[in-house]
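Q: sequence and predicted structure, then a few things I'm wondering about:
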Amino acid sequence: MYLIHAKLRPPAVGVDLPPRLAALLGAMTVPEDRLEHIAVHPDAVPYPTLGLYLMADSLREAEQRAQRLGRRWVTDVSPLRGWQLVSAEAPLVAPFYDRLLSSSGLGGLIGPGPLPSS
């Protein structure tokens, strides 16, 4: 299973994602989409983001499937008409964990710490 972030640009400033979007999109999927779960992050910066948990044989396949789903949703789901799919790709989590390590005092890739491996 792969987590793919689909970033959506609103049609205008101040336009929010519709309520209960995960349930709406989930109801529109078919088994061939191999979508397991949707997490909606309306306050993500710079664009609202859908976290799509997809079954796939490779990361490339998961990202391609997420792109197809995103394009289909902004075309076929009336509350998303006018929105644009900006990207659909696996999120980079290394910077997040590196920040956690750095702020903990244990070091990390971007800073020295008390551990020899840092």
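A: Perfect, I can see it now.
Q: C-alpha only now, for contacts and for neighbours.
A: Fine.
Q: what residues sit buried inside the longest helix anywhere in the chain?
A: In the chain, taking DSSP state H as the definition, the longest helix is helix 59-76. For helix 59-76, a neighbour-count test (16 or more other C-alpha atoms under 10 Å) marks 59, 62-67, 69-71, 73-74 as buried.
Q: please tell me how far residue 75 sits from residue 11.
A: Here residue 75 is placed at a distance of 13 Å from residue 11 (C-alpha to C-alpha, to the nearest Å).
Q: cool, residue 4 as well?
A: Distance of residue 4 to residue 11, computed by C-alpha to C-alpha: 22 Å.
Q: next, the one to line up against it:
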Amino acid sequence: MLAFVPYLCVTSITRVSMYLVHVHLRSPECGRLLPPEAEELVTASAADTDGFELAVVHPREQPHPVVGVYMQASSLAAAEEGAAAIWLAAAAAHPQLRPWELVRAEIPLLPLDVGW
């Protein structure tokens, strides 16, 4: 008796994880806040970007305002690079964002209070 055994060829599997990347921005003037529509503008600019999920603006964060970008990516470095590219594209597309300088895009280190 012959049995049919399906053949599956997998050349590579890329695991994708969700990352929160903080994009830190330098204000063009001391105390100046990001425009109120910044979150909407970043989201609109990034809507077709692979891996982009969500942007959240924290305009009063010190010492630099922060745009939190949720990205699906294959690595931490890819997520950080993708978030930086999203900001740069948004700033290029929207004049009201251009004065804000990208300082860095990085995964934040968050303390865990596990209660042990």
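A: Right, received. Where do you want to start? Every value quoted in this text rests on a predicted model; they were computed, and no experiment measured them.
Q: which one of residue 4 and residue 11 of the first structure has more residues nearby?
A: When neighbours are counted by other C-alpha atoms under 10 Å, residue 4 of the first structure and residue 11 differ, and residue 4 comes out ahead with 25 against 13.
Q: other SSEs contacting the longest strand seen in the second structure?
A: If you go by DSSP state E, the second structure has its longest strand at strand 17-26. Under the contact criterion of 3 or more C-alpha pairs under 8 Å, 6 or more residues apart in numbering; DSSP states H and E, strand 17-26 of the second structure touches strand 66-73, helix 76-93, strand 101-106.
Q: what's next to that strand, contact-wise?
A: 64-76, 79-80, 83-84, 87, 100-108 (C-alpha atoms under 8 Å, 6 or more residues apart in numbering).
Q: quick one on the thing from earlier: JSON lines for the helices and strands packed on strand 17-26 of the second structure, including distance to residue 48 of the second structure?
A: Output for those, formatted as JSON lines (distance: least, C-alpha to C-alpha, whole Å):
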{"stretch": "strand 66-73", "distance to residue 48 of the second structure": "12"}
{"stretch": "helix 76-93", "distance to residue 48 of the second structure": "10"}
{"stretch": "strand 101-106", "distance to residue 48 of the second structure": "20"}
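Q: quick one: closest of these to residue 46 of the second structure.
A: helix 76-93 (5.9 Å; C-alpha to C-alpha).
Q: next, the contact list for the closest residue to residue 35 of the first structure other than its chain neighbours, please.
A: In space, residue 35 of the first structure comes closest to residue 54 once its chain neighbours are excluded; the distance is 4.6 Å by C-alpha to C-alpha, 6 or more residues apart in numbering. By C-alpha under 8 Å, 6+ apart, the contact list for residue 54 of the first structure reads 1-4, 33-37, 62, 66.
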